[in-house]
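S.K.: This is a predicted model, with the sequence first.
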Amino acid sequence: MTDSNASDPAAGPGFPVELPRPPSFRLEGRTALVTGASSGIGLGCAVALADAGAKVVLAARRQSRLEALVATFRGRGWAAEALALDIADVEATARAVTQYGPFDVLVNSAGLARHGPAVDTATADFDAVMGLNLRGAYFLTQAVARGLIAAGKPGSLITVSSQMGHVGGIDRAVYCASKFAVEGFTKAMAIEWGGYGIRVNTLCPTFIRTPLTEPTFKDPERVRWIEEKIKLGRVGEVPDVMGSVVYLASDAAALVTGTALMVDGGWTAD
């Protein structure tokens, strides 16, 4: 009688079993640029990357705030630097990326929201949101990719997008337009730069309690709308995005590119 398990190395004692090695979530030896790092989601991402071992360059417009944060980071034994930067200024941003890069990881969390009915959208508000959320994000990602390509290095480029890059929302036509566009350029860039080992993805949170979203939470009607849409029954907090950004930045996501990681409590599952 033939033993059907004879060729199976896991079938019995004496047979060595080779197990797959799990990828690392650690980021030692990598430098990460985090924009919008002075507060909210951006600060949470910077903390998560630093805790995972990356050297983090915290970038935002408020230099004094950044310097205080860097001192706190260093007090915890984390490698950190401050960089005053307004990504809406595309030319200045490109110069800064060239000077301080190349960056192995980019997390762009700089963003702007000016909500209101679409019939009332002012051109100034439209231009301000698109100038930061779309134009600034596009050319920042381009600048970091250029540095990596010139250095012959792989990398992970992440834009903090939104669930509103996948669905519509009340009083959010301009914001949705900017984030839908971010999702589009992310896919195209991922196709173009995959051959260089550069991964390009978005992180798409639901409503996270931050200074940016606080006005929304003061409106009872909007709060009811949010609570009805989030299937897990609670509003997001900054720690909810911290593990996700480490995943996308690390080798654990080595085959993940051109996609959106939803951190939305099930909002877009409908």
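M.R.: Ah, there it is.

S.K.: Every contact and neighbour count from this point should use C-alpha atoms.
M.R.: OK.

S.K.: those helices in the stretch 1-150 of the chain, which residues are they?
M.R.: 40-51, 63-75, 90-100, 123-129, 137-151 (DSSP state H, counting those that start in this stretch).

S.K.: Just the buried positions in the last one, please.
M.R.: Buried residues in helix 137-151, counted by 16 or more other CA atoms under 10 Å: 137, 138, 139, 140, 141, 143, 144, 145, 146, 147, 148, 149.

S.K.: The shortest one too?
M.R.: For helix 123-129, the neighbour count (16+ other CA under 10 Å) marks 125, 126, 128, 129 as buried.

S.K.: Show residues contacting that helix.
M.R.: 111, 112, 113, 114, 174, 175, 178 (CA atoms under 8 Å, 6 or more residues apart in numbering).

S.K.: Return the subset of those residues lying in strands.
M.R.: Nothing among the contacts of helix 123-129 maps onto strands, per DSSP state E.

S.K.: between those residues, which is nearest residue 239?
M.R.: Residue 239 has its nearest neighbour among the contacts of helix 123-129 in residue 111, at 18.5 Å by CA to CA.

S.K.: okay but the closest one is in contact with residue 132, surely?
M.R.: Yes - using CA atoms under 8 Å, residue 111 is in contact with residue 132, at 6.3 Å.

S.K.: hang on, the earlier thing: report the buried members of the contacts of helix 123-129.
M.R.: Buried among the contacts of helix 123-129 by 16+ other CA under 10 Å: 111, 112, 113, 174, 175, 178.

S.K.: Let me know the closest of those residues to residue 51.
M.R.: Closest to residue 51, out of all of the buried ones among the contacts of helix 123-129 and judged by CA to CA, is residue 111, at 23.7 Å.

S.K.: That closest one: what's it in contact with?
M.R.: 36, 129, 132, 133.

S.K.: rewinding a little: next, format the helices of the stretch 1-150 of the chain as a markdown table and append distance to residue 238.
M.R.: Shown next, in a markdown table, are these (distance: least, CA to CA, whole Å):
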| stretch | distance to residue 238 |
| --- | --- |
| helix 40-51 | 6 |
| helix 63-75 | 17 |
| helix 90-100 | 26 |
| helix 123-129 | 22 |
| helix 137-151 | 21 |
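
S.K.: for these, which one sits closest to residue 162?
M.R.: Closest to residue 162 of the helices of the stretch 1-150 of the chain is helix 40-51 (CA to CA; 11.6 Å).

S.K.: For that closest one, which outside residues touch it?
M.R.: The contact list for helix 40-51, computed with CA under 8 Å, 6+ apart, reads 27, 32, 34-37, 55-56, 58, 73, 78-80, 107-110, 208-212, 238-239, 241-243, 245-246.

S.K.: Now residue 194. Nearest residue, chain neighbours left out?
M.R.: Nearest in space to residue 194, with sequence neighbours left out and distances taken as CA to CA, 6 or more residues apart in numbering, is residue 257 at 7.9 Å.

S.K.: A further structure is provided below for comparison with the first:
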Amino acid sequence: MADFTGRTILVTGASGGIGGATVRRLVASGADVIASGSTAEGLEPIVAETGVESLPFDLTSEDEVRAAIEGRDLWGVVNCGGWGGEIASPVDTDIDVFDKVIAINARGSLLVTKYAAASMIRLGRGGAIVNVSSQASLVALVGHISYGSSKAALDNITRVSALELGKYGIRVNSVNPTVVMTEMSAWYWGRPEIEGPTLERMPLGKWATEDDIAGPIEFLLSDDAGMISGVSLPIDGGYTNV
């Protein structure tokens, strides 16, 4: 089991399923977790359950990100905050939705990395950042022009950040999950005409659970992954390998 005793880790998107599962695992492994989300109200359940610190801020506002993170002594970050946007083709896409998805998923994660990495460099203890990307960045998915593009940008943020921050002992990786069948995703992926063909193509033939994603996040943060940096790790039941 990983040991994060004495390490402060910021988790964005902590009010969501993957973010919440990640918070629970990190707390159990001794980390001092700071849980972030867009609203204090949304964070109340995970804070009440785990006793972690609540730090709400708007990922699209550089001023809010800077004010929240600057001066904090962070060892690690999980960039889990994100938004799905819409299901639309390139012809039908709403560019305002595209801009918002990019602003949250890519730009927001970069802003958090910008200010968190400055803190980690200042402390001189190294550290680790894990970005929660998607299988939608690795293969083309129907209707995912906005979401897939935002996650492809996030994967490049991961690679360049790993390159630039490695000299400070800071590792940066992405995880690229398949669908976690939550209420939020079921409206689309739960449709029989979508779910059936997708699971038939997937070698393991099942959707991921929140812990299926949180476990590899914990591993990539841990010292056991001390020589892993700049990777985009599919957690997709083999889907992107077919």
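M.R.: Yep, that arrived. Predicted model only: the values in this text are computed from it and were never measured.

S.K.: I'd like the buried residues of helix 123-129 of the first structure written out as JSON lines, with distance to residue 198 of the first structure added.
M.R.: As requested, these are exported to JSON lines (distance: CA to CA, whole Å):
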{"residue": "125", "distance to residue 198 of the first structure": "33"}
{"residue": "126", "distance to residue 198 of the first structure": "31"}
{"residue": "128", "distance to residue 198 of the first structure": "29"}
{"residue": "129", "distance to residue 198 of the first structure": "27"}
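
S.K.: Report the contact partners of residue 26 of the first structure.
M.R.: 52, 53, 250.

S.K.: Residue 34 of the first structure now?
M.R.: 42, 45, 46, 56, 57, 58, 59, 106, 107, 108, 109.

S.K.: Quick check: the aligned residue for residue 180 of the second structure in the first structure?
M.R.: Counting by TM-score structural alignment, residue 180 of the second structure corresponds to residue 208 in the first structure.

S.K.: ok, the closest residue to that match other than its chain neighbours - contacts?
M.R.: Residue nearest to residue 208 of the first structure in three dimensions, not counting chain neighbours: residue 236, with 4.3 Å by CA to CA, 6+ apart. Taking CA under 8 Å, 6+ apart, we find residue 236 of the first structure in contact with 205, 206, 207, 208, 209, 264, 265.

S.K.: that older thread, residue 191 of the first structure: which of the helices of the stretch 1-150 of the first structure is closest?
M.R.: With respect to residue 191 of the first structure, and counting by CA to CA, the nearest of these is helix 137-151 at 12.9 Å.

S.K.: mapped onto the second structure, which of the contacts of residue 26 of the first structure hold?
M.R.: Checking those against the second structure (both residues aligned by TM-score structural alignment, their matches' CA atoms under 8 Å), the contacts still present are 52, 53, 250.

S.K.: Pull the number of nearby residues for residue 10 of the second structure.
M.R.: Other residues near residue 10 of the second structure come to 27 when the count uses other CA atoms under 10 Å.

S.K.: go on, residue 260 of the first structure?
M.R.: Neighbour tally, residue 260 of the first structure, other CA under 10 Å: 23.

S.K.: With adjacent residues omitted, what lies nearest to the counterpart of residue 178 of the first structure in the second structure?
M.R.: By TM-score structural alignment, residue 178 of the first structure lines up with residue 150 in the second structure. Spatial nearest neighbour of residue 150 of the second structure, excluding adjacent residues (CA to CA, 6+ apart): residue 102 at 5.0 Å.

S.K.: How about residue 144 of the second structure?
M.R.: In this structure, residue 144 of the second structure finds its nearest non-sequential neighbour in residue 87, 5.9 Å apart by CA to CA, 6+ apart.

S.K.: aligned partner of the one you found in the first structure?
M.R.: Checking TM-score structural alignment: residue 87 of the second structure goes with residue 115.

S.K.: Report the mean positional deviation between the longest helix along the second structure and the first structure in the superposed frame.
M.R.: Counting by DSSP state H, the longest helix found in the second structure is helix 145-165. Its aligned residues in the first structure lie a mean 1.0 Å from helix 145-165 of the second structure after superposition (mean CA distance after the TM-score superposition for the first structure).

S.K.: Give me the angle between the following helix or strand past that helix and helix 108-123.
M.R.: The helix or strand immediately downstream of helix 145-165 of the second structure is strand 170-177, counting by DSSP states H and E. Angle, strand 170-177 of the second structure to helix 108-123, by axes from the mean of the first three to the mean of the last three CA atoms, to 10 degrees: 150 degrees.

S.K.: Check how far strand 170-177 of the second structure sits from its aligned residues in the first structure, on average.
M.R.: Mean for strand 170-177 of the second structure is 0.6 Å (mean CA distance after the TM-score superposition for the first structure).

S.K.: quick one: that strand to chain centroid distance?
M.R.: With CA atoms, centre = their mean, to the nearest Å as the basis, strand 170-177 of the second structure stands 8 Å off its chain's centre.

S.K.: Could I get the buried residue list for the following helix or strand past that strand?
M.R.: Counting by DSSP H and E, the next helix or strand C-terminal to strand 170-177 of the second structure is helix 183-189. For helix 183-189 of the second structure, the neighbour count (16+ other CA under 10 Å) marks residue 189 as buried.

S.K.: Superpose on the first structure and give me the mean offset of helix 183-189 of the second structure.
M.R.: Looks like 2.3 Å for helix 183-189 of the second structure (mean CA distance after the TM-score superposition for the first structure).

S.K.: How far off centre is that helix?
M.R.: Centroid separation for helix 183-189 of the second structure versus its chain: 18 Å, with CA atoms, centre = their mean.

S.K.: mean shift of the very next helix or strand once past that helix relative to the first structure?
M.R.: Per DSSP H and E, helix 183-189 of the second structure leads on to helix 192-201 as the next helix or strand towards the C-terminus. When the first structure is overlaid, helix 192-201 of the second structure sits 1.6 Å from its aligned residues on average, using mean CA distance after the TM-score superposition for the first structure.

S.K.: Relative to residue 133 of the second structure, how far out is residue 179 of the second structure?
M.R.: Counting by CA to CA, to the nearest Å, the separation of residue 179 of the second structure from residue 133 of the second structure is 11 Å.
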